[in-house]
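J.: this is a predicted model, with the sequence first.
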Amino acid sequence: MSKLSLGAYPHMLGFEQLERLLERTAKSGNEGYPPYNIEQTSADSYRITLAVAGFSEADLSITIEDRQLVIRGRQRDDGADRVFLHRGIAARQFQRSFVLADGVEVGEAIMENGLLHIDLTLMRPETVVQTIQIRKG
């Protein structure tokens, strides 16, 4: 079966970037860690909450890369001088990505009780009607 491209549809002009974004998101390999919630907090705002127990603010980074919100976590392994009888809490790194639509702005990030909250706001553009003049050729 062949892959269908948005470029195969002549009425979908200029959507090549969207197609690349969808492909990259599908390949990002977001496993199940860390678990997260996405909630709508008002008509134009959202909140992403990640469960990041054991991570400090210094262990986390939040960036926006080419219309993607990327959250990375890397714990420092200070267990070199510690002896574990059982180690069930893994100090593993993660990367979690979310595609941002046009007009979505990232607000503040808050760390609270092992949860990282990231607030997003949808900025709705005003509707613009543009008339194109037709001239004789």
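T.: Here it is on my side, so go on.
J.: can we go C-alpha only for contacts and neighbour counts from here?
T.: OK.
J.: gap between the most centrally placed residue in the chain and residue 57?
T.: With distances taken as C-alpha atoms, centre = their mean, residue 98 lies nearest the centre of the chain, 1.9 Å away. Distance of residue 98 to residue 57, computed by C-alpha to C-alpha, to the nearest Å: 20 Å.
J.: next up, a second structure to put side by side with the first:
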Amino acid sequence: MATIDLSPLYRSSVGFDRMASLLDAALRSDTSASGYPPYNIELIAENQYAITLAVAGFEEDDLEIEVENGVLRVSGSKPEEKEKREFLHRGIANRAFERKFSLAEHIEVTGAALKNGLLTIGLVKNIPESMKPKRISIGNSTKELLEVRSSKSDS
């Protein structure tokens, strides 16, 4: 198994533990590496994304979508067929699956739709106002700055 030494990164930065665990998870082989079902990740607008999975043969009741601790999990399983069918060739995979997607901070799932065998999951990135960049105006007097400081220390 490949390993990456991130200790130089930890010496000069704070809060990148999540990145290390994401890298470990990406390098670790798991069941979702099988390639089934195939999927697309699409940028719709600046802060809007869509994940589309090809789930031919599955109905809404056969699929489950769940978000927990920043991980989107999509799974599907078909109920046992009541009547036995004999296939000469079986190329449509109706096997059970589970796909996991790690979501970045502030990514929220907005909904899902199943149409023509494609399951589309909408995502949006909602950055809180407190985390958005804020422009600071530059004044021409240090007196104004000192007044702001003294009013904060008085309260």
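T.: Yep, that arrived. Keep in mind the model is a prediction, meaning the values are calculated, not measured.
J.: still on that earlier bit, how about the secondary structure of the residue nearest to the centre of structure 1?
T.: Recorded secondary structure, residue 98 of structure 1: strand (DSSP: H, G, I helix; E, B strand; the rest coil).
J.: list the residues that contact the counterpart of it in structure 2.
T.: In structure 2, residue 98 of structure 1 lines up with residue 101, judged by TM-score structural alignment. Residues counted as contacts of residue 101 of structure 2 (C-alpha atoms under 8 Å, 6 or more residues apart in numbering) are 71-73.
J.: ok so residue 73 of structure 2 is a helix residue?
T.: No. Secondary structure assignment (three-state DSSP) places residue 73 of structure 2 in strand, not in a helix.
J.: how much space between it and residue 62 of structure 2?
T.: Counting by C-alpha to C-alpha - residue 73 of structure 2 and residue 62 of structure 2 are separated by 14 Å.
J.: ok, the contacts of residue 101 of structure 2 in structure 1: which stay?
T.: Compared against structure 1 with both residues aligned by TM-score structural alignment, their matches' C-alpha atoms under 8 Å, these retain 71-73.
J.: filter those to the buried ones?
T.: residue 72 (16 or more other C-alpha atoms under 10 Å).
J.: any chance of the kept ones among the contacts of residue 101 of structure 2 in JSON lines, with distance to residue 25 of structure 2 too?
T.: As requested, these are exported to JSON lines (distance: C-alpha to C-alpha, whole Å):
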{"residue": "71", "distance to residue 25 of structure 2": "12"}
{"residue": "72", "distance to residue 25 of structure 2": "14"}
{"residue": "73", "distance to residue 25 of structure 2": "14"}
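J.: out of the kept ones among the contacts of residue 101 of structure 2, who's nearest residue 9 of structure 2?
T.: Comparing these against residue 9 of structure 2 with C-alpha to C-alpha places residue 71 closest, at 24.2 Å.
J.: OK, contacts around that closest one?
T.: 100-103.
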